[in-house]
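Trainee: The following comprises the amino acid sequence and a computationally predicted model.
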Amino acid sequence: MRELVSKSIDYIIRSLKDDLTVKSVADHFHYSEFHFARLFKAETGESVYAFIKRLKMDQSAIDLKLKHNKSITEIGSDYGYSPSNYSSAFKKHTAASPAQFRKTANAGKVNNPFYPARTDVFETYAAYDDRIKIEELPDLFVLYERMIGSYADIKENWLKFISKYREYFQSGARMLERFYDDPSVASPGSCICDLCLSVENSCPLENVTTIRGGRFAVYRYEGAIADIFCAVQGVFSVWLSQSRYEMRERYGLSIYREIEWDHNHVVMDLCIPIQ
């Protein structure tokens, strides 16, 4: 059941700009609409319809931040909304109109959802650009578990993951996260993130997949775990939105190079698939 729901989420994420319905997703996996909807709700705690609607809003918010060359009307239309319907649906979802959200998102700072009293200020485009390298990354075959919840729980979830799959942590294995949501936009308890460990193709477990390689913008971060949010937001909101690149996939990758759990300190590469 978990693997079916995970694959259906992948399908929904890839197809957000299509005319998705509960039936069309169930049909894709050869399940009855009723049976699939019941399985999905049991696994995620959310109906398929609500999940699709939420992801459309969250992804459109990311587009408002990154795609300055597209109008609000065009972005709403991309996700199947008329101008008036998009504005009202977006405001209901975020408590701000699309225009207000876009203006706030481009203000050079962001409220930190993990520390409500804290406002993070971004660096300049040039500062980020100096530290970003464009690289060709290989395909990665990984063992993974999908987390739907708060990014604040990632450390705890990683420790559980490490304990559960300790025998697969071989020399040279990489720990990485594949993240789909912007925590400054998404509801805190509904962010989608895959905790991954690179493994050999011969790994006998079912929860394995290939993360496609290709061209990536790679930003090396070294510092406190508490400051990762600001670094990620700055790279996306400032560098990516002003660069000549667009995201190739609807996810980013965090590849860990060093982790000091006791000191909450990491060295990691933030990797954005670009075209």
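Mentor: Now that the structure is in, tell me what you want to look at. Residues are numbered from 1 along each chain as shown.

Trainee: CA atoms for contacts and neighbours, from now on please.
Mentor: Will do.

Trainee: What is the burial count for Asp194?
Mentor: Applying other Cα atoms under 10 Å, we find 17 residues neighbouring Asp194.

Trainee: I should have written Asn69 there, sorry.
Mentor: Neighbours of Asn69 using other Cα under 10 Å come to 9.

Trainee: Pasting the second one now:
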Amino acid sequence: MAGWNHRIAKAIDEIDRTLDGPLDVDALSGTAACSRFHFQRLFSAIVGISVGEYRRLMLLRRAGQQLAFRGNVSVTEIGFDAGYENAESFSRAFRRAFGQSPSGFRTAPDWAAWHRTYDPLLEKKGRLMPDTGLDFDSVRIADFPETKVAVLKHRGPASEVPASVQRFIAWRKAHGTPPPRSATYNILYDDPKTTPAADFRMDICCAETGAIAENGAGVVARTIPAGRCAVLRHKGPLEFAEAAIRSLYRDWLPQSAEEPRDFPLFIQRLSFFPDVAEHEAETDIFLPLV
């Protein structure tokens, strides 16, 4: 079964890579090295939904991210980008999927409904992806400079992180620190898979050298200290970075003779979904070292 999982994972990668193009089932069956007569049944049996439904949900996932985090893009443009001919058909499809209109989601997203839709699918995708192990040559040692940051502290279920991100984005816009001008970091205190939801901690940050006035968003000043770090570049959905992080601790650290420093793992977001395709998003993972 593992062989078929790998083949279907390759087809999923191809759908994600060609999301803006037409759905070509014949080409996908070739990617999976499978007869087109059986490909769609195998896909549904392994993934749990049809090829067409998977692509539709991925397009709506991108649309939802644009609605929530890219307020400068119109609802109509987002609908066209998701493959709908007009705003009405996009609104109907979005409401069927999440129980909200696109404009309603933009104003007050129901993240609980969102996670009910996507968490099981992302978990299934993660299980299908082959664990090829960490390429030790891809880990580099770097001296991270002391970096002053503006921080919004998220405390509580990981499923509520998007709401915290929205608040932080609003603060960044008001403060004039967009990603092209100010590096974006996350400080990861806890593993969401092993930490009770109420105890989960994560800091959402951006580089900021100036003073931070008291604000309603709860953004405060902090410093990421200077020091040596093991750095690993992750490409693809941030949800799948955990496998790389686990391998960094499990495989690379024991053979490296390095010791972790008393500061949490943190990441720098280099490019963002939905600004780039999800498989093209890049993140640097920093493991602080003594």
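Mentor: Good, I have the coordinates. Nothing here was measured: the structure is a model prediction, and the numbers come from that model.

Trainee: so what number do they get for TM-score?
Mentor: Here the TM-score for the pair of chains, by TM-score structural alignment, normalised by the length of structure 1, is 0.51; 182 aligned residues with a Cα RMSD of 4.2 Å.

Trainee: hmm, what's the outermost residue in structure 2?
Mentor: Phe37 (33.7 Å; Cα atoms, centre = their mean).

Trainee: In what element of secondary structure is the alignment partner in structure 1 of that one found?
Mentor: Aligned counterpart of Phe37 of structure 2 in structure 1: Phe34 (TM-score structural alignment). Using DSSP states H and E, Phe34 of structure 1 falls within helix 33-44.

Trainee: That helix vs structure 2, average distance?
Mentor: For helix 33-44 of structure 1, the mean deviation from structure 2 after alignment is 1.6 Å (mean Cα distance after the TM-score superposition for structure 1).

Trainee: And that helix, what does it pack against?
Mentor: helix 2-14, helix 22-28, helix 48-66 (3 or more Cα pairs under 8 Å, 6 or more residues apart in numbering; DSSP states H and E).

Trainee: Could you provide these in CSV, with additional columns for distance to Ser198 of structure 1 and mean neighbour count?
Mentor: Formatted as CSV, the helices and strands packed on helix 33-44 of structure 1 follow (distance: least, Cα to Cα, whole Å; neighbours: other Cα atoms under 10 Å):
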stretch, distance to Ser198 of structure 1, mean neighbour count
helix 2-14, 19, 16
helix 22-28, 29, 15
helix 48-66, 28, 20
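
Trainee: Quick one, which of the ones you listed gets closest to Ile154 of structure 1.
Mentor: helix 2-14 (18.3 Å; Cα to Cα).

Trainee: Next one: Ser202 of structure 1 from Leu137 of structure 1, what distance?
Mentor: 21 Å (Cα to Cα, to the nearest Å).

Trainee: Look at these two and report which has more neighbours.
Mentor: The neighbour comparison of Ser202 of structure 1 against Leu137 (other Cα under 10 Å) goes to Leu137, with 15 against 7.

Trainee: Look up how far Leu176 of structure 1 lies from the more buried one.
Mentor: Distance from Leu137 of structure 1 to Leu176 of structure 1, by Cα to Cα: 13 Å.

Trainee: Map Phe51 of structure 1 onto structure 2.
Mentor: Under the pairing rule here (TM-score structural alignment), the equivalent of Phe51 of structure 1 within structure 2 is Tyr54.

Trainee: quick one, strands of structure 1?
Mentor: Remark: strands assigned in structure 1 by DSSP state E are 109-111, 119-121, 132-137, 140-149, 175-179, 191-198, 208-211, 214-224, 252-260, 265-273.

Trainee: Ok, which of those strands comes nearest Ile12 of structure 1?
Mentor: strand 191-198 (12.5 Å).

Trainee: on that earlier part again, closest one to Lys91 of structure 1 among the strands of structure 1?
Mentor: Of the strands of structure 1, nearest to Lys91 of structure 1 by Cα to Cα is strand 109-111, at 18.1 Å.

Trainee: Which elements pack onto the closest one?
Mentor: strand 119-121.

Trainee: so the strand it packs on matches what in structure 2?
Mentor: So strand 119-121 of structure 1 sits over no part of structure 2, by TM-score structural alignment.

Trainee: Buried ones in that strand, by neighbour count?
Mentor: Buried positions in strand 119-121 of structure 1, judged by neighbour count with 16 or more other Cα atoms under 10 Å: Asp120, Val121.

Trainee: what's the burial count for the aligned partner of Glu160 of structure 2 in structure 1?
Mentor: In structure 1, Glu160 of structure 2 lines up with Cys230, judged by TM-score structural alignment. Burial of Cys230 of structure 1 is recorded as 18 neighbouring residues (other Cα under 10 Å).

Trainee: Leaving out sequence neighbours, find the closest residue to Cys230 of structure 1.
Mentor: Asp120 (6.0 Å; Cα to Cα, 6 or more residues apart in numbering).

Trainee: Quick one: residues contacting that neighbour.
Mentor: Lys109, Val110, Asn111, Asn112, Cys230 (Cα atoms under 8 Å, 6 or more residues apart in numbering).

Trainee: on that earlier part again, could you dump the helices and strands packed on helix 33-44 of structure 1 into a markdown table and include distance to Glu246 of structure 1?
Mentor: A markdown table is the format used below for the helices and strands packed on helix 33-44 of structure 1 (distance: least, Cα to Cα, whole Å):
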| stretch | distance to Glu246 of structure 1 |
| --- | --- |
| helix 2-14 | 16 |
| helix 22-28 | 27 |
| helix 48-66 | 8 |
